[in-house]
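[1] Fold the following and give me the result.
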Amino acid sequence: MWLVAAGLGVAAHASPIAQTKGDFVDKFRQLEGEDWPTPTDYRNAAGAPGHRYWQQKVDYRITARLDEPSRTISGSETITYHNNSPDQLRYLWLLLDQNYKRDHIAQRAETVSPGGQISMTEVRQAMRYKEWEGGFNNLKVTDASGRPLKFTVVDTLLRIDLASPLNSGAATTVKIEFTLPMPEARVVGGRSGYECFTKADQDGNCIFLAAQWFPRAAVYSDYEGWHNKAFVGSGEFTLEFGDYDVSITVPSDHVVSATGVLANPEILTAAQRARLAQARTAKEPVYIVTPAEALAAEKGKPSGTKTWRFTASNVRDFAFASSRKFVWDAMGVKQNDPQVPLVMAMSFYPKEARPLWDAYSTKAIAHTIDVYGEFAFTYPYPTAQSINGPVGGMEYPMMTFNGPRPVKDKKTGQLTYTERAKYGLIGVVIHEIGHSWFPMIVNSDERQWTWMDEGLNSFLEFEAERRWDPKFPRARGEPRDIVEYMVSRDQVPLMTNSESVLQFGNNGYAKPATALVILRETILGRELFDFAFKEYARRWRFKRPTPYDFFRTMEEASGVDLDWFWRGWFYSTDHVDISLDKVVKARLDTRNPEVEKAWGRDKAKAEPTPLTIARNTQVPVIDRDPATRDFYDETDRFTVTAKDRKDYDGLKKKLEPEEAAVLGFKDNFYHFSFRNIGGLVMPVILKLDYEDGSSETIRIPAEVWRYNARAVTWQHVTPKVLKAAEVDPLWETADADRSNNAYPRRIEPAVLKLRDDPTGDNRMADSELEVTPDSTKTRPIKKDEKKDEKKDEK
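    Purely as a prediction, here's the structure:
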């Protein structure tokens, strides 16, 4: 816990409120001043950058060479570090995230299952590490004049000791030389590397994906100082913005995709430049490098090298991809933004990715730019790229690596794709391109708070997928799909550090995405949520927010106190389970004995006859001997007496007209008893079905739980007669147990499945249609050409 004195960056916190008597739990206790850092001149109480906000700027000029035979990158970089902080810096910390030495921290900290089993992938990885060691080698660090600077490598970190302190407002330049052996991504793993097509039926060429491939400056921030936590494997890369000028030398027949814009377009043929110009206004993707050109490069023999040069402004990282196998298509995406009116959406992929990538990759980029631009801000960069390779999905400025491919039939060699692969590609492109907004521009700290980029991005991915296809088969965001995780013992709070999360996908992606869907649809409503979310994105565009900046902005811009929501969804492992335990139908006592005693008699008649009476078949004494009967046998407690009538007549004379009207109120009072079993307070969405066939849904705000977070009784008044009631009828709150939502209780339907063999879902391969690698069009085929129904899915 820390306290920040205004403008000084010193820290402390008030102690939480202690409960010493009773068992009251205040789920609505304010987080401000207790769990959240005190506002400063750098980050104000409204959740916006303060008037003294600052962040560093780091510029890079890099020359790099890809040596294909050794699969190694060698590079030389000049880093210009601008110290915009109020502090003097005596050293700089840089990141070496791909420092895959045999003894690096992620490797040494890796755990295995105690079950006595091991996968083939794990065996291959162990074998590879015996013969191969990655990591940064041949490091040489000098100042601008070439004088050596002392440096220290600490696992995945590099500290450079400056010759003299770097004062506030000043800049310094350091030069670094290095080599980096690239890992084989499908064996060693990681977020980049190479893939070679070495099977007998393929061509033996490679795709190279380069990321985290050069020493990059670590963040120095107002809230943490140096962000020098080693890369253990999960927490990703928070970085500083800057300008890049990068020259990459590759084999002459390679096509290169990279962050930024191509500064030497003359490296392309005249025909390719003409196609690129045509693509700017095309309504469909245009091939820049055609499939025929890519195939010719694969079959040809490389001679010499070419240098591709890219420049990028105000980006926080730089990645590139290189291969002679690349087909390249592109199309322009128009934006209503005078600064960037047109974005070039581009895809790079080998023939093995066709026809799937031709059909969907670039169009998915364009769709993402439209949807995310609506929810946050228009895309600020000139290009957005999707590259197929061995990395399943990873994001960098203007660059994404995406994995899904079609499947080759073992007998025919025909390429088809499963429904899973189709939607997997569309979904991963949306997700990775979406990271351009979070965290490539809204620059959150991924190494600490996974949900700030993965969760917010998964939420927008969910919205984009729904707009692509209302029945898009994805689960991250739909409330009903997070239930299993919400009740899991593996759940940890969303505010847990990235490296300590037990179920990374559910915690970092699915739960925060679902929380934001619920916040938008159920709690704030779309109008308030969309305004506040866009305000957060606008405020922190090209800046570095913390979770508290997000929480404060959403509350300040929406005008709704959401501390209870953040506490439940982000700070706890409570789940939603609201039970409707009882419904009582009541009415006002009219005080009229004719009415009330008749009601009492009807109620008594409706009660079952006690078993002890029903089994006594003998004739009772009062029936055998009439002399034993008297007044009390001829009347009952529901008989209206003369005194009852007299008392009622006297009461009516005493009542004021307004009081008499109250006694004449005939509406029904329904009392609903709710129990919060899961612990997470939420609004109660209550659907009421009446005997006249009508229905209504009432949204009871979460504040209904403020006095008692465990059980409450709520009242509804209506002239109608209630037939049934149900909590959360549209499954919008992630309620974990729906069996206690309905009143009266329902019999839950279920199907008991036998153990079966799962079947593939490649309906394209199973159909009587042929999809050729050179076209996304289909043609009927003869019955004797029908493919074997058993398909091989990667």
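[2] CA atoms for contacts and neighbours, from now on please.
    Noted.
[3] now the strands for the stretch 151-300 of the chain?
    With DSSP state E, counting those that start in this stretch as the criterion, the stretch 151-300 of the chain has strands at 151-154, 157-166, 171-181, 193-196, 206-210, 216-217, 220-221, 225-226, 242-251, 255-258, 261-262, 286-289.
[4] Any idea which of these gets closest to residue 61?
    Closest approach to residue 61 among the strands of the stretch 151-300 of the chain is made by strand 242-251 (4.8 Å; C-alpha to C-alpha).
[5] Can you tell me which helices and strands that closest one packs against?
    Applying 3 or more C-alpha pairs under 8 Å, 6 or more residues apart in numbering; DSSP states H and E, we find strand 242-251 packed against strand 57-67, strand 305-315.
[6] could you redo those as CSV and give each row mean neighbour count and distance to residue 242?
    Shown next, in CSV, are those (neighbours: other C-alpha atoms under 10 Å; distance: least, C-alpha to C-alpha, whole Å):
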stretch, mean neighbour count, distance to residue 242
strand 57-67, 20, 5
strand 305-315, 20, 5
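[7] Tabulate the ones you listed in JSON lines, adding columns for distance to residue 131.
    Below are the helices and strands packed on strand 242-251 laid out as JSON lines (distance: least, C-alpha to C-alpha, whole Å):
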{"stretch": "strand 57-67", "distance to residue 131": "19"}
{"stretch": "strand 305-315", "distance to residue 131": "29"}
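[8] Spell out, range by range, the strands that occur in the stretch 601-750 of the chain.
    Under DSSP E, counting those that start in this stretch, the stretch 601-750 of the chain gives strands at 668-676, 684-690, 695-700, 711-718, 722-727, 742-743.
[9] mind putting the ones you listed in CSV, mean neighbour count and distance to residue 585 included?
    Listed next are the strands of the stretch 601-750 of the chain as CSV, based on neighbours: other C-alpha under 10 Å; distance: least, C-alpha to C-alpha, whole Å:
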stretch, mean neighbour count, distance to residue 585
strand 668-676, 19, 5
strand 684-690, 19, 13
strand 695-700, 13, 17
strand 711-718, 14, 10
strand 722-727, 20, 8
strand 742-743, 20, 13
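[10] To compare with the earlier structure, here is another sequence to fold:
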Amino acid sequence: MIRVKTLMSLVAGAGLLLSGSIAQADESIGSGARAFKQLEEILPSPNVYRDASGAPGPNYWQQEADYKIKVRLDEQNRRIIGAETITYTNNAPTSLRYLWVQLDQNKFNNGSISRRTETASKRDGKDSLSFSALRREQSHEERPYGAEIKAVKDARGNDLKYTIVDTMMRIDLPAPLKTGGQTVFSIDWEHNIIQEASIGGRGGYEWFEENDTYIYFLAQWFPRMAAFTDYTGWQHKQFLGQGEFTLEFGDYDVEITVPSDHIVSSTGVLTNPGAVLTKTQRDRLKQAEKSDKPIYIVTPEEALENEQDKETDLKTWKFSAENVRDFAWSSSRKYIWDAMAHHQEGGKYDTVMAMSFFPNEADPVWSLYSTQAVVHTMDVYSKYSFPYPYPVAQSVNTWAGGGMEYPMITFNGYRPVLDKETGQKTYSRRTKYGLIGVVIHEIGHIYFPMVVNSDERRWTWMDEGLNTFLEYLAEVEWEENFPAFGNKTNLLDSITDYMTSANQVPIMTQSDSVISFGPNAYTKPASALTVLRETVMGREQFDYAFKEYARRWKFKRPTPADFFRTMEDASGVDLDWFWRAWFYTNDHVDIGITDVRSYTVSTQDPEVEFPQDRAQKAKDQPEPLQQSRNREAGIKTRLQRVPALKDMYNDNDEFTVTNKDRNEFNSFLDGLKPWQKRVYEKAMADKNFIYFVDFKNIGGVPSPLPVTLHFEDGSSEDMLIPAEIWRFNSMNVTKMIIRDKKIASVELDRHHQTADADFGNNHFPQQISQSRIKLYKSDRKRKDLMADMLVKLKDRAKAEAKGDDKEVPLTPAN
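    Below is the predicted model of the structure:
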């Protein structure tokens, strides 16, 4: 412990300034101003459409597109035949001479930009070809894909001129569509349905080879209006696969004709149940509307019977959906169907039907968890945003992994496996929690972006990141220690490896240019929001602001600026520094404690201080080794041999109090102003311990400092230092802490609440890390190349068991 010799100095008008080694700002001084620079120069200027608070402006507008669609599933040829009529309303303050329509199926055309820009893969730095990649190429050779436009006509049946540009189609209008005007036109089209496992996509069909049955899950299946917005005009960036969709709200009436033994799940409400469901099925649905647990509408036994019959007669299912931005559906004779009621307050619908559709291959895990997870998602998401706005919410089991979302319907993976020894189906821990997690995630997407309609083609994080954040809240409320992130239950611990890697781009990167898509678009923005809620803003302020954002932009189209501004506007917290660091840079959080110095306030009374200074010097400067060894050897000093050399300085050291020292102390006391004397007397009475703690920002992101003080008496204290401490110097800061008892150690972020990438520098004094090490037997045998190869094969087998694809052997051609 160091004692301060000088109590105070009057500097620039007087104040208590403790002397000592206080860290000085290095050459980066002033960088705090850059880190806390406001975002006005980056964000678009507020206007009549989007105001400075982050709310829709007084002249906010968006387009409307209403659809009437008739579609037939040609199961024999695995093909879609459709006809649609679109009523397009121009609410923009400008006339439109042409319209843009999305043809997403064209992505799978061999001539598309997406296909022509696919890159080859490498493995361990060498050229690699997987069976999946080769199968994809073979599938493209076997049958053509892409939208086949048969006709584009106006309301009177006249042909409209159109031009196809990759995944977009421009329709030239015979006369400009004025503000407030409507135009009605029709499109007839067909396309082959992709086999999702071969081609890879968000919709398609799944083939069950053992009994030649199919599940069809149709998404991006019809020509859809591209969005026309106030911030970008026509949003017609080509669909390359990664950046999803930007769409307009509208009403849908859809007729879906399928084989008569199929069960159809769809966006919207079934309007002709009497024509497609049996009386027993309708009665079960009525029962499910009042049930607090799932009830089978189609039982597993009935689904198995449907699989065996394979009827060729057709039925038409009719669905109606209001104010949705998209439409998807799924059809199969394999489907089990269960349903239960979700009751809510304050929404348009007091009762929402939660439903699941899945084959027998998905049981027992789907019967146990799918529909319950649908209801749980609505419970949690509605609490943080708004009541679920539609009459149904559905989870449909399609391919074996992954998930995808659409209004009122989601496609979700995960199935149990067959135990070859017992012949029974069993599911792993990963399958159970994977299913619950994916259902929460995809049903959550019905809120974001299916209702809060962000632009996925530009900013994937605005739906995936926000939704992953809410998914994490819902998973924690499902059960404690929910294994959402492998062996890490804390979202923030899962992102640090990515944030310290070179393989990243800023969150604000356009969707199709994002590398490491999962961490960039999902977990990093979700981690940022978690840090905001739990550490920067606090739950009360964050939850209020986030709910205000959801309320403002429900059924509207927000941009990042609207989100950033709303979160600040509703909370009263300046977050520009946070958005800049987390969303516009590749910096990461790594704060280290570099030094802690301990002081007590000096009395400046030489009678008190000098004896302590003498003792401190003896402690800090031990006797020279040469001197002690000379004494042990019997060597006498000259002073011992010649006593006449002794004078007053030999009897008194530099810590002997003199009258001069006493006079200086009395003069110091006499010179204190009344308020300074009161400060001095309180300091002498308190006898507090004063600590100077140095923090270094290694990662670049300014961060709040959740500090834990561990005291010598065994107690501890948590304190949170706001991130604004970095505003003058974003690299190095020193915090003074005064306590009435001794601190034994200082710890930073012990609850892992900031996404700190390195906890090795979060303690002072530094701790020795504890872990375990395995013993292994040394092998003195000669190197066995065949054994090495077997090890590699085993490692490869383990990787394949985890889902990694096998690799096709490649031989150099002559």
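[11] Dump the strands of the stretch 151-300 of the first structure to JSON lines, plus distance to residue 449 of the first structure.
    Output for those, formatted as JSON lines (distance: least, C-alpha to C-alpha, whole Å):
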{"stretch": "strand 151-154", "distance to residue 449 of the first structure": "23"}
{"stretch": "strand 157-166", "distance to residue 449 of the first structure": "20"}
{"stretch": "strand 171-181", "distance to residue 449 of the first structure": "29"}
{"stretch": "strand 193-196", "distance to residue 449 of the first structure": "26"}
{"stretch": "strand 206-210", "distance to residue 449 of the first structure": "25"}
{"stretch": "strand 216-217", "distance to residue 449 of the first structure": "19"}
{"stretch": "strand 220-221", "distance to residue 449 of the first structure": "15"}
{"stretch": "strand 225-226", "distance to residue 449 of the first structure": "16"}
{"stretch": "strand 242-251", "distance to residue 449 of the first structure": "23"}
{"stretch": "strand 255-258", "distance to residue 449 of the first structure": "27"}
{"stretch": "strand 261-262", "distance to residue 449 of the first structure": "31"}
{"stretch": "strand 286-289", "distance to residue 449 of the first structure": "39"}
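[12] just so I know, which of these lies nearest residue 327 of the first structure?
    strand 286-289 (5.3 Å).
[13] list the helices and strands the closest one packs on?
    So strand 286-289 of the first structure, by 3+ C-alpha pairs under 8 Å, 6+ apart, packs with helix 270-279, strand 327-334.
[14] what range in the second structure does it sit on?
    Counting by TM-score structural alignment, strand 286-289 of the first structure pairs with residues 295-298 of the second structure.
[15] re the thing from before, could I get the helices and strands packed on strand 286-289 of the first structure in a markdown table, plus columns for distance to residue 305 of the first structure and mean neighbour count?
    Formatted as a markdown table, those follow (distance: least, C-alpha to C-alpha, whole Å; neighbours: other C-alpha atoms under 10 Å):
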| stretch | distance to residue 305 of the first structure | mean neighbour count |
| --- | --- | --- |
| helix 270-279 | 19 | 17 |
| strand 327-334 | 19 | 25 |
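[16] Which one of those lies nearest to residue 563 of the first structure?
    strand 327-334 (39.3 Å).
[17] outside of the following helix or strand past the closest one, which residues touch it?
    Going down the chain from strand 327-334 of the first structure, the next helix or strand is strand 342-349, by DSSP states H and E. The contact list for strand 342-349 of the first structure (C-alpha atoms under 8 Å, 6 or more residues apart in numbering) reads 257, 280, 325-335, 357, 361-363, 365-366, 379, 381-389.
[18] Give me the PyMOL select line for those, limited to the buried ones.
    Selection of buried members from the contacts of strand 342-349 of the first structure for PyMOL, criterion 16 or more other C-alpha atoms under 10 Å:
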select buried, resi 257+280+325+326+327+328+329+330+331+332+333+334+335+357+361+362+363+365+366+379+381+382+383+384+385+386+387+388+389
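[19] give the contact list for the aligned residue in the first structure for residue 163 of the second structure.
    Residue 163 of the second structure maps onto residue 152 in the first structure, with residues paired by TM-score structural alignment. The contact partners of residue 152 of the first structure, by C-alpha under 8 Å, 6+ apart, come to 158, 159, 160.
[20] How about the counterpart of residue 347 of the first structure in the second structure: what's its closest non-neighbour residue?
    Matched across to the second structure, residue 347 of the first structure falls on residue 356, judged by TM-score structural alignment. Distance criterion C-alpha to C-alpha, 6 or more residues apart in numbering; nearest residue to residue 356 of the second structure, sequence neighbours excluded, is residue 395 at 4.7 Å.
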